[in-house]
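Q: All I have is the shape, not the residue letters:
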């Protein structure tokens, strides 16, 4: 008598736990490479009003810092480190960003369309 109860309870638990994942929104992902004062790409177009993930890769031999004042995002990366920032539904427009450790040469723009 206990086995059917546990089997039903287990099945319900799995269903409830899986529900948030079934509705999870797929996040569009982009990559920005930072290498000793060079950004690639310098211009990144993303969909407006959509959550996006930007993977930041410091492939250089010096520290890098992704910073965008308009987006209120900042991330410091040691040499060889990868991290990410998530942008939540940016309005259409241009959002400058730069590598604060190489501000003279490493400036770019994220364009939300």
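A: Thanks, I have it. Given the structure is predicted, the values throughout are model-derived calculations rather than measurements. Numbers count the residues shown, from 1 in each chain.

Q: can we go C-alpha only for contacts and neighbour counts from here?
A: OK.

Q: Quick check: the gap between the residue nearest the centre of the chain and residue 105.
A: Central residue of the chain (CA atoms, centre = their mean): residue 53, 2.6 Å from the mean position. Using CA to CA, to the nearest Å, residue 53 is found at 24 Å from residue 105.

Q: for the residue nearest to the centre of the chain, what are its contacts?
A: 27-30, 84-87 (CA atoms under 8 Å, 6 or more residues apart in numbering).

Q: here's the one I want to compare it with:
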């Protein structure tokens, strides 16, 4: 375990590492000493600009909320999916809201979609799918594969 920490320390750039001696004055309220005098990227004047740029970039990246993702309703009853064929827009993320009306659990499974999700009997689960190129993608209920089958069609 200790070796793992040493490997991580080596990966940190020299500029990002602060020693205890450099941090001690900060705790006392003093200004942070420039660890490499003459290096403009480490000057105290440059640090606020880097922090501001990082914050602006972080705020610019706001992931889409769940409400913005196309949702398809799917029901599993008597070990059969309804509807058996789902149409979704191609090249867009979407999610399947699977309601299992059977008393027993089943696993939504698709090698085509690269997803597996167990949904308990009488429960609802959300299956998130990454953007798909146009085509047909098979899925099944793994515990009842003979009857629980369906297809996603991306258009």
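A: Thanks, I have it. On a predicted model such as this, the values are computed, not experimentally measured, just so you know.

Q: all strands for structure 1, in order.
A: When secondary structure is read from DSSP state E, structure 1 shows strands at 28-35, 38-40, 43-46, 52-58, 64-68, 73-77, 82-87, 93-99, 107-112.

Q: Just name the most buried of the ones you listed.
A: strand 64-68 (a mean of 22; mean count of other CA atoms under 10 Å).

Q: Quickly note the distance from the aligned partner of residue 97 of structure 1 in structure 2 to residue 26 of structure 2.
A: Mapped onto structure 2 by TM-score structural alignment, residue 97 of structure 1 lines up with residue 139. Look at residue 139 of structure 2 and residue 26 of structure 2: by CA to CA, they are 58 Å apart.

Q: what's the answer for residue 119 of structure 2, then?
A: On the measure of CA to CA, residue 119 of structure 2 and residue 26 of structure 2 end up 52 Å apart.

Q: For residue 94 of structure 2, give me its contacts.
A: Residues counted as contacts of residue 94 of structure 2 (CA under 8 Å, 6+ apart) are 69-72, 88, 128-131.

Q: 6 Å instead, please
A: Counting by CA atoms under 6 Å, 6 or more residues apart in numbering, residue 94 of structure 2 touches 69-71, 129.

Q: Need the counterpart of it in structure 1.
A: In structure 1, residue 94 of structure 2 lands on residue 52 (TM-score structural alignment).

Q: what's the answer for residue 76 of structure 2, then?
A: Checking TM-score structural alignment: residue 76 of structure 2 goes with residue 34.

Q: Not counting residues beside it along the chain, what's closest to its match?
A: Closest residue to residue 34 of structure 1 apart from its sequence neighbours, by CA to CA, 6 or more residues apart in numbering: residue 58 at 4.7 Å.
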